[in-house]
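S.K.: Let's see this in three dimensions:
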Amino acid sequence: MAAPVIGATSYVEESSMGTWHDMPAVWLPDDYIAPLRAAGAVVAVLPEQDPALAADALARVDALYLTGGYDVDPAVYGADAHERCDAPRAGRDAWEIALVREATAQGMPILGVCRGAQVLNVARGGTLHQHVPDVVGHDDYQMGDAIFRDLGVSVLPDTLLATLHPLEREVPMYHHQAIDRLGEGLVVAARSVHGLVEAIEDPAQAFCLALQWHPEHDELTAVWDGFVAAARSSAAR
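M.R.: Presented below is the predicted three-dimensional model:
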């Protein structure tokens, strides 16, 4: 059977490489997509563009992968920005929300990681805690300097995630925002030791799962294998 094609969202930011400096560039850390390659998928990067083209983009892939990145603009869910919020990336927000809504309408497999979990929730009408230390009282979830912190999560039984991940385990964290009010149709699939929502899913879809932690920095592969298997089934249909 042919390898499934997974569409992955990406950054569009000023970057430098060699003699080229401060150029707008489409980029994505390889850590995000290496597990998909290892699981047998082809990855197509979907940089931000006109949200009206979401259906055309998804017509050419078998699954949608929402990767990490900067904060979702609080204006999207009707809130004023916290002082610690990143500068808005309105184009990326609009593009990814359009992709989520189209993929959901099609019943296409969706996997979100970190920002991807937040985008999924906001696209369904949910909201975010804009700065986790205001909720839990410490900075353990984002230590800074790209240092991932292992913290415990509890996966809820009878969820899709429970078929792919141990019910109790430490996982690599790096996020200063988190899911607050759940979006329509979404349920909690895991919580942290401090009660924060760390994974969500849509039980009405064959595969719609998003993790607030970073499985690309974890040795477990079952989530990736399950997502690629779902993409392969989607391609066969």
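
S.K.: Only C-alpha atoms from now on, for both contacts and neighbour counts.
M.R.: Fine.

S.K.: Now do the longest helix anywhere in the chain: which elements does it pack against?
M.R.: Counting residues, the longest helix found in the chain (DSSP state H) is helix 90-106. Under the contact definition 3 or more CA pairs under 8 Å, 6 or more residues apart in numbering; DSSP states H and E, helix 90-106 sits against helix 54-58, strand 63-66, helix 115-123.

S.K.: now the ones you listed as CSV including distance to Ala222 and mean neighbour count?
M.R.: Converted to CSV, the helices and strands packed on helix 90-106 look like this (distance: least, CA to CA, whole Å; neighbours: other CA atoms under 10 Å):
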stretch, distance to Ala222, mean neighbour count
helix 54-58, 24, 17
strand 63-66, 16, 28
helix 115-123, 18, 27
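
S.K.: and of those, who's closest to Val153?
M.R.: When those are compared by CA to CA, helix 115-123 sits nearest Val153, at 15.6 Å.

S.K.: For this protein, which segments count as strands?
M.R.: 5-9, 11-17, 20-27, 42-46, 63-66, 110-113, 128-129, 149-155, 168-173, 178-179, 187-192, 197-201, 208-211 (DSSP state E).

S.K.: Quick check: which of these is buried the most?
M.R.: Highest mean neighbour count of the strands of the chain: strand 63-66, a mean of 28 (counted as mean count of other CA atoms under 10 Å).

S.K.: Sequence B follows; please return its structure for comparison with A:
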Amino acid sequence: MSNIAAHDTASHKDAIRMSAFIGSTAAPSADTATGRTRRPLIGITAGTRTLTDGAWAGYEATAVTTNYTTAIREAGGRPVILTPGEVWSADELADLDGIVITGGTDIDPARYGADALPTDFAADEARDAFEIELAQAAEENGIPVLGICRGLQIINVARGGTLIQHLADEDLAYPRSDQQLTEVPIEVDADSDVALALGTAPTVSAFHHQAIDALGRGLRVVARHASGVVHAVQSTSGAPVLAVQFHPETRADAAELFARFVGITSGSRAVAPSPKMATVQP
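M.R.: Predicted structure coming up:
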């Protein structure tokens, strides 16, 4: 995305901060002008895939698994697909109550000052630019964000953090989880939203070969594997951020994580956005 025009409103940020991220079950917000209600609008990032068979073989398709949209819908939100290359006006971005940054391929290591390795998966530069810019716009403008797997890594890199590029090359007693979804036990801080949703010792489903190394600004680690591999972070101030290295959208017993996120986003429309506009470049 070459351009995201984001609303800049202190009152909107204050409304977010006054709402505890430990959300209750989401309920549609009321439109006081019309008396109607609406579900929170949750933007879900997508990638692209090249179709390989049929009449449309060779054509590009917007791709995101329905697990994400189903999880948000069942949590009380209304999913809106966000695609790389879209240009959002201030008013359009302000319409979103929250953003989910989804899983996908590796981030270009140049984005966090590292060299490419043979173990890197091919980066999607357009999606990298789109999602990093989106994460930064959300941070600056008080939009709650949920990051999942690559989404956690995007948030960390967007905030100046770095990544371990290939866990199997590290001297860590960590399960190989780079070929398929793998059950991984994690330890969660009791004082965290992950613990309130999943408990302090859940088993999660992971599919990754990279993880957080240096932590980005404004984040704190709230869950790890016993090896030390980071599995969840939250924001320490400002707009709520919850990011996990695992895939809660694949497990029915992790649905509460989405319910809590959608719950807090329903409070993000308490104050109308300011007409001021800041343009964020990738």
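
S.K.: quick revisit: now render the helices and strands packed on helix 90-106 of the first structure as CSV, adding distance to Ile33 of the first structure.
M.R.: Output for these, formatted as CSV (distance: least, CA to CA, whole Å):
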stretch, distance to Ile33 of the first structure
helix 54-58, 18
strand 63-66, 9
helix 115-123, 14
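
S.K.: Go through these and name the closest to Arg232 of the first structure.
M.R.: Here strand 63-66 is closest among these (CA to CA), at 8.7 Å.

S.K.: residues in the second structure aligned with that closest one?
M.R.: Aligning strand 63-66 of the first structure against the second structure (TM-score structural alignment) gives residues 98-101.

S.K.: once the two are aligned, what's the mean deviation for that stretch against the first structure?
M.R.: Compared with the first structure after fitting, stretch 98-101 of the second structure has a mean deviation of 0.5 Å; criterion: mean CA distance after the TM-score superposition for the first structure.

S.K.: Work out the gap between that stretch and the centre of the chain.
M.R.: Distance, stretch centre to chain centre, for stretch 98-101 of the second structure: 5 Å (CA atoms, centre = their mean, to the nearest Å).

S.K.: what residues does the longest helix of the first structure touch?
M.R.: Residues outside helix 90-106 of the first structure that contact it (CA atoms under 8 Å, 6 or more residues apart in numbering) are 9, 11, 47-52, 54-55, 58, 63-64, 66, 72-73, 109-110, 119-120, 122-124, 205.

S.K.: which parts of it are buried?
M.R.: Buried residues in helix 90-106 of the first structure, counted by 16 or more other CA atoms under 10 Å: 92-104.

S.K.: Just put these in CSV and tack on distance to Gly195 of the first structure.
M.R.: Formatted as CSV, the buried residues of helix 90-106 of the first structure follow (distance: CA to CA, whole Å):
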residue, distance to Gly195 of the first structure
Arg92, 29
Asp93, 27
Ala94, 30
Trp95, 31
Glu96, 27
Ile97, 26
Ala98, 30
Leu99, 29
Val100, 26
Arg101, 28
Glu102, 31
Ala103, 29
Thr104, 27
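
S.K.: Show me the one of the strands of the first structure that comes nearest Ala229 of the first structure.
M.R.: When those are compared (using CA to CA), the closest one is strand 63-66, at 10.3 Å.

S.K.: just to revisit the earlier point, state the span of the second structure onto which the longest helix of the first structure is aligned.
M.R.: Here helix 90-106 of the first structure aligns to the second structure at residues 125-141, judged by TM-score structural alignment.

S.K.: My guess is Gly151 of the second structure contacts Thr105. True?
M.R.: No: with contact defined as CA atoms under 8 Å, Gly151 of the second structure does not count as touching Thr105 (10.2 Å).

S.K.: Neighbours of the nearest residue to Pro133 of the first structure once chain neighbours are set aside, how many?
M.R.: Ranked by CA to CA, 6 or more residues apart in numbering and with sequence neighbours excluded, the top spatial neighbour of Pro133 of the first structure is Asp139, at 5.6 Å. Per other CA atoms under 10 Å, the neighbour tally for Asp139 of the first structure reads 15.
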